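Engineer: pasted the sequence and its predicted model underneath.
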Amino acid sequence: MSTNHNHPFHLVTISPWPIINAFNLMNLLLSLVMWFFYLNSSLFFFNMFILISSMFLWWRDVIRESTFQGFHSLSVMKLMKFSMILFIISELFFFISLFWAYFHAMSSPSIEIGLLWPPKNIIMFNPFSIPLLNSLILISSGISLTWSHNSLLNSNYKESMISLMITIILGMYFSSLQFIEYLEAPFCLNDSTFGSIFFMTTGFHGLHVIIGIIFLSFTFIRLINLHFSSIHHFNFEAASWYWHFVDVIWLFLYISIYWWMF
């Protein structure tokens, strides 16, 4: 392919990873159904391994294009930032749908659950225990991530690495506490509408936290390898935007589901 273009944009080379990932996602869904209905999890973990491997190789190609080949110009970065904003907006509407279901069920509880919200025999968590601690942890992680970004903008790489590592540790601490909370939960997923909505909303948020931890971990590895400069670090910015989005969603979740229902 010729490298002489009359535009400042980067046309990616032919890559097998998008179509491979698409088929992997389809197979992952089918294997998940097999796991649920036939209690056979081997195909699920095989597909998960293939998906993670192909994603890793796709990310490797993107890192090569941006860091070593210099294809990510300012115009390309501007479009990538816009794409990340659209992705976060789509994630926002996903959570809006979950909150919509929650507030709809709360404002008009059906007769099947006794016209009560939370339904009878649902013992709610103490919002001033693990949920409050998790809120403080996520707020602190947002502060440390902002510290890391500010250090990178001032070319203070050592301080940026330390504060980013603190953010990752706090995220892992949050996930561990949420796992403990699930183990000690006095109700489960099939305990009425409340149980379904509670575990769907908090569970998907927890999944987003895990994805954010992976996102930040790759950012940390690239930061150690000096892939970023004070003016060229879109990977860091995208990860920080995603993490702050997860923080804000948790605050809404804590207020509406934990604190309000106590």
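Structural biologist: Perfect, I can see it now.

Engineer: okay, CA-based contacts and neighbour counts for the rest of this
Structural biologist: OK.

Engineer: could you pull up the residues touching residue 50?
Structural biologist: residue 24 (CA atoms under 8 Å, 6 or more residues apart in numbering).

Engineer: any idea which helix or strand carries it?
Structural biologist: Under the criterion of DSSP states H and E, residue 50 resides in helix 42-63.

Engineer: for that helix, buried residues please.
Structural biologist: 43-44, 47-48, 50-51, 54-55, 58, 62-63 (16 or more other CA atoms under 10 Å).

Engineer: how about the residues you listed, which pair is most distant?
Structural biologist: Using CA to CA, the buried residues of helix 42-63 reach their maximum pairwise distance at 43 and 63, which is 30.2 Å.

Engineer: returning to what we had before: quick check: what element follows the helix holding residue 50 along the chain?
Structural biologist: Note on helix 42-63: by DSSP H and E, the next helix or strand toward the C-terminus is helix 74-107.

Engineer: residue 11: what's it in contact with?
Structural biologist: Taking CA under 8 Å, 6+ apart as the definition, residue 11 has no contacts.

Engineer: make a markdown table out of the buried residues of helix 42-63 and add distance to residue 21.
Structural biologist: A markdown table is the format used below for those (distance: CA to CA, whole Å):
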| residue | distance to residue 21 |
| --- | --- |
| 43 | 16 |
| 44 | 14 |
| 47 | 10 |
| 48 | 11 |
| 50 | 9 |
| 51 | 6 |
| 54 | 7 |
| 55 | 7 |
| 58 | 9 |
| 62 | 15 |
| 63 | 18 |
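
Engineer: quick check, nearest of the residues you listed to residue 9?
Structural biologist: residue 62 (14.6 Å).

Engineer: would you mind measuring from the residue nearest the centre of the chain to residue 223?
Structural biologist: Computing the C-alpha centroid of the chain and ranking residues by CA atoms, centre = their mean puts residue 208 first, at 2.6 Å. Taking CA to CA, to the nearest Å as the measure, residue 208 falls 22 Å from residue 223.

Engineer: ok, second structure coming up, stack it against the first:
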Amino acid sequence: MADAHAKPQHDYHIIDPSPWPFIGSVGALIMAIGGVAWMQSMRSGSLPLFGIDFAGAKYWIFAIGLALVIYTMIAWWSDTIKEAHEGHHTRVVSLHLRYGMIMFIASEVMFFVAWFWAFFDASLFPNEAAQVARAEYTGGVWPPHGIEVLDPFHLPLYNTIILLLSGTTVTWAHHALLHDDRKGLVWGLALTVVLGVLFSFVQVYEYVHAPFAFSDSIYGATFFMATGFHGFHVFVGTIFLLVCLLRAMRGDFTPKQHFGFEAAAWYWHFVDVVWLFLFACIYVWASSGATIAVH
């Protein structure tokens, strides 16, 4: 009788008091201070604050903040997984988790819209970009004078095929899970993780051998910011899927309850779609009529 009265008679879950929002906020603040100190020291070599020069400790400040943020993420998501195993992720709770992931991806869409906006503003109106920056940045044309661009049908096309294949393998893993095929789930996730790592290696190689630098022109700045942030999202998505792979091998997911994997799959498909726009606009369209670098 006591258990019956103690058990909630609704589909909502009131979480226990958690320290993670506060600890995560403190870690983010410390990491931001470390980042500002890092950039300021690169500019002037010092960061005086309260009579103390923090420039020498910039790496430690940033590392401590980053460690707190990573620890918070691991602990907080571990608590969420524990709640799921305890049966707290009811139909209503699961629906709200999906709403939260959808809103997060929507915010990421707007994040990339900003970088595409910057790229098209500079590429479609190169004369205005030259006036705002320096005339030699564009020469009134796009790509700017003197800039050799990457061949879009070499490494970029290779990476496009890799990401499209990874979208196929993560979908295979999802269908395998829905049909309770554990072997297919593990193999699909493992192949997706391998393809994600391969994409990152190819992009790093491309950056190392790029014929232009970030500071060369507005072309280099917009190129590296857009593709670089996408590369970071691929890195995060690969870790996301690796965690799902470990959980799948542990038997955490069931055909009826697997939102952690579903969220990772949504995120990965979002990364795929963003890359297709990057490939079509920044690699293919922007290289039309430009000088292709030969390696």
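Structural biologist: Yep, that arrived. Everything numeric here is computed off the predicted structure, so don't read it as measured data.

Engineer: these two touch, right, residue 75 of the first structure and residue 81?
Structural biologist: No: if you go by CA atoms under 8 Å, residue 75 of the first structure and residue 81 don't touch, sitting 10.0 Å apart.

Engineer: neighbour-wise, which of those two wins?
Structural biologist: residue 81 (16 against 13; other CA atoms under 10 Å).

Engineer: can you count the residues close to the aligned residue in the second structure for residue 184 of the first structure?
Structural biologist: The alignment partner of residue 184 of the first structure in the second structure, by TM-score structural alignment, is residue 209. Neighbour count of residue 209 of the second structure, defined by other CA under 10 Å: 12.

Engineer: the closest residue to residue 109 of the first structure other than its chain neighbours: neighbour count?
Structural biologist: Leaving out its chain neighbours, the residue that sits closest to residue 109 of the first structure by CA to CA, 6 or more residues apart in numbering is residue 115, at 4.9 Å. Applying other CA under 10 Å, we find 15 residues neighbouring residue 115 of the first structure.

Engineer: now check the second structure for the residue matching residue 115 of the first structure.
Structural biologist: Under TM-score structural alignment, residue 115 of the first structure pairs with residue 140 in the second structure.

Engineer: quick check: residue 206 of the first structure touching residue 175?
Structural biologist: Yes: counting by CA under 8 Å, residue 206 of the first structure touches residue 175, with 6.7 Å between them.

Engineer: quick revisit: what range does the helix holding residue 50 of the first structure cover in the second structure?
Structural biologist: Against the second structure, helix 42-63 of the first structure falls on residues 60-81 (TM-score structural alignment).

Engineer: distance from that stretch to the first structure after superposition?
Structural biologist: Stretch 60-81 of the second structure differs from its equivalent in the first structure by a mean of 1.5 Å after superposition (mean CA distance after the TM-score superposition for the first structure).

Engineer: for the residue nearest to the centre of the first structure, what are its contacts?
Structural biologist: residue 246.

Engineer: that one matches what in the second structure?
Structural biologist: By TM-score structural alignment, residue 208 of the first structure lines up with residue 233.

Engineer: could you say which helix or strand holds that match?
Structural biologist: helix 218-250.

Engineer: any idea how far the match of residue 208 of the first structure is from residue 34 of the second structure?
Structural biologist: For residue 233 of the second structure, the distance to residue 34 of the second structure - CA to CA - is 22 Å.

Engineer: what of residue 25 of the second structure?
Structural biologist: 14 Å.

Engineer: the more surrounded of those two?
Structural biologist: residue 34 (24 against 15).

Engineer: what's near enough to touch the more buried one?
Structural biologist: Neighbouring residues of residue 34 of the second structure by CA under 8 Å, 6+ apart: 58-63, 65.

Engineer: that one -> the first structure?
Structural biologist: So residue 34 of the second structure corresponds to residue 31, using TM-score structural alignment.

Engineer: and residue 210 of the second structure, which of the three is it?
Structural biologist: Classification of residue 210 of the second structure by DSSP: H, G, I helix; E, B strand; the rest coil places it in coil.

Engineer: tally of neighbours for it?
Structural biologist: 16.

Engineer: swap in residue 201 of the first structure?
Structural biologist: 21.

Engineer: if I look at the residue nearest to the centre of the first structure, how far off is residue 258 of the first structure?
Structural biologist: For residue 208 of the first structure, the distance to residue 258 of the first structure - CA to CA - is 19 Å.

Engineer: same check on residue 231 of the first structure?
Structural biologist: For residue 231 of the first structure relative to residue 258 of the first structure (CA to CA), the value is 41 Å.
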